[in-house]
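[1] only the shape, not the letters, is given here:
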């Protein structure tokens, strides 16, 4: 039997691609810790996790073997094992569960007032800050013009965006943020309305005419990247608290 955790956006068509499959031993499932952890990750990241059998999973929790240490409990030291290398959502879950927020979430699982699991020692992170060259001021203006119709670029666009689109600050917190922004025009739904001079192909003649195109040059994209590189990543928040 599989148990599926949905994000708040799971009813949308896009949520289907923002997911991965996870397996875990029955003892870990029965402890209730996954019902505590997985919805909190999904709520903060909009990535859905499906709990499945071992043969179907993209990642698994294991009580032994090689993997990323995540917590200790139930007389075992648990690791997260990635089964589909390069899966960005598994990578994001790994980053979250080993972060300070993830560690606090693990240790806040206290059924009956007693903690059952202890978070693994925090991993050493690369503190190198990526700052891309370009006109930051111009980049912010261009981002508002071209991207502000859907994404919250800055405080001025907070109330004029599509609520289901992640903000620039949230996306800046993704481990692959630079690659995402550099190649945004190739990531859905952008190809249907984005033209970059000298990079993208002309629109197909069957493209619906009401779609207003987003047109920019590589120089403008460079300025936007410079602006994005200086946005502080969004703090996805502390574990959910209940009264």
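    That came through, no problem. Predicted model only: the values in this text are computed from it and were never measured.
[2] rest of the way, CA atoms for contacts and neighbours
    Fine.
[3] please enumerate the strands of the protein.
    Ranges of strands within the chain are 3-5, 19-23, 48-51, 59-62, 68-73, 76-82, 118-119, 194-196, 214-216, based on DSSP state E.
[4] can you add mean neighbour count and distance to residue 141 and give the ones you listed back as CSV?
    Converted to CSV, those look like this (neighbours: other CA atoms under 10 Å; distance: least, CA to CA, whole Å):
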stretch, mean neighbour count, distance to residue 141
strand 3-5, 15, 38
strand 19-23, 22, 33
strand 48-51, 23, 33
strand 59-62, 22, 41
strand 68-73, 20, 41
strand 76-82, 20, 40
strand 118-119, 20, 42
strand 194-196, 19, 17
strand 214-216, 14, 13
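[5] comparison target below:
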């Protein structure tokens, strides 16, 4: 019985710890610059490369419209094809196979910056 009494407070603490939609811990301007420097070779970044990106790759604005945009941006490096291309210290690549394009490295806090940029885009819609 005591375990049941602890479940609700633990779940509540988890919900409180998660960022709210439209809220992210990083710096949106730094995130925009990271998007320009690294992500714009595949994605359209608003007010930077309106005719760029790869046709089959969603734009940052389109991704930011999704209900689960914040989770997607916070975990983008785990979502194909990113694990082959993005290197984050402390996160092992999923394969030893060579990448099909040049890889790049970002720091864990820069993931928060990208998420903050996505939150800014989300709030503008």
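    Sure thing, it's come through. Remember, predicted model here, so these are calculated numbers, not experimental data.
[6] who's in contact with the residue nearest the centre of the second structure?
    By CA atoms, centre = their mean, the second structure has its centre lying nearest to residue 73, at 1.9 Å. Neighbouring residues of residue 73 of the second structure by CA atoms under 8 Å, 6 or more residues apart in numbering: 111, 114, 115, 118.
[7] state the number of residues packed around the equivalent of the second one over in the first structure.
    Applying TM-score structural alignment, one finds that residue 114 of the second structure aligns to residue 224 in the first structure. Using other CA atoms under 10 Å as the criterion, residue 224 of the first structure is surrounded by 28 other residues.
[8] go on, the one 4 residues further on?
    Number of residues near residue 228 of the first structure (other CA under 10 Å) recorded here: 25.
[9] which residues in the first structure form helices?
    26-31, 33-45, 88-97, 100-107, 136-147, 168-172, 177-182, 218-229 (DSSP state H).
[10] thinking again about what came up before, may I see the strands of the first structure arranged in TSV, with distance to residue 93 of the first structure as well?
    Listed next are the strands of the first structure as TSV, based on distance: least, CA to CA, whole Å:
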stretch	distance to residue 93 of the first structure
strand 3-5	14
strand 19-23	10
strand 48-51	9
strand 59-62	10
strand 68-73	11
strand 76-82	10
strand 118-119	15
strand 194-196	30
strand 214-216	32
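[11] for residue 102 of the first structure, find the nearest of these.
    strand 118-119 (8.4 Å; CA to CA).
[12] which residues are in contact with the residue in the first structure sticking out farthest from the centre?
    Residue farthest from the centre of the first structure, counting by CA atoms, centre = their mean, is residue 205 at 34.2 Å. For residue 205 of the first structure, no contacting residues are found, by CA under 8 Å, 6+ apart.
[13] now the one 3 residues further on
    For residue 208 of the first structure, no residue counts as a contact, taking CA under 8 Å, 6+ apart as the criterion.
[14] list the contacts for the spatially closest residue to the match of residue 114 of the second structure that is not a sequence neighbour?
    For residue 224 of the first structure, ignoring the flanking residues on the chain, the nearest one in space by CA to CA, 6 or more residues apart in numbering is residue 139 at 4.0 Å. Residue 139 of the first structure makes contacts with 220, 221, 222, 223, 224, 225, 226, 227, as judged by CA under 8 Å, 6+ apart.
[15] ok, now with 6 Å
    By CA atoms under 6 Å, 6 or more residues apart in numbering, the contact list for residue 139 of the first structure reads 223, 224, 227.
[16] now check the second structure for the residue matching it.
    Aligned by TM-score structural alignment, residue 139 of the first structure pairs with residue 31 of the second structure.
[17] how about residue 105 of the second structure, what's its match in the first structure?
    Matched by TM-score structural alignment, residue 105 of the second structure corresponds to residue 215 in the first structure.
[18] surely its match touches residue 195?
    Yes. Using CA atoms under 6 Å, residue 215 of the first structure is in contact with residue 195, at 4.8 Å.
[19] related to what we said a few turns ago, to residue 35 of the first structure, which of the strands of the first structure lies closest?
    Smallest distance to residue 35 of the first structure across the strands of the first structure (CA to CA): 8.4 Å, for strand 3-5.
[20] ok, the residue farthest from the centre of the first structure to residue 45 of the first structure distance?
    36 Å (CA to CA, to the nearest Å).
[21] next one: residue 135 of the first structure
    30 Å.
[22] neighbour-wise, which of the two wins?
    Between residue 135 of the first structure and residue 45, counted using other CA under 10 Å, residue 45 has the larger neighbour count: 21 against 16.
[23] so stretch 181-197 of the first structure corresponds to what in the second structure?
    Residue span in the second structure matched to stretch 181-197 of the first structure, by TM-score structural alignment: 73-89.
[24] tell me the gap between that stretch and the middle of its chain.
    Stretch 73-89 of the second structure has its C-alpha centroid displaced from the chain centroid by 9 Å (CA atoms, centre = their mean, to the nearest Å).
[25] and that stretch, what's buried?
    For stretch 73-89 of the second structure, a neighbour-count test (16 or more other CA atoms under 10 Å) marks 73, 74, 76, 77, 78, 83, 84, 85, 86, 87, 88 as buried.
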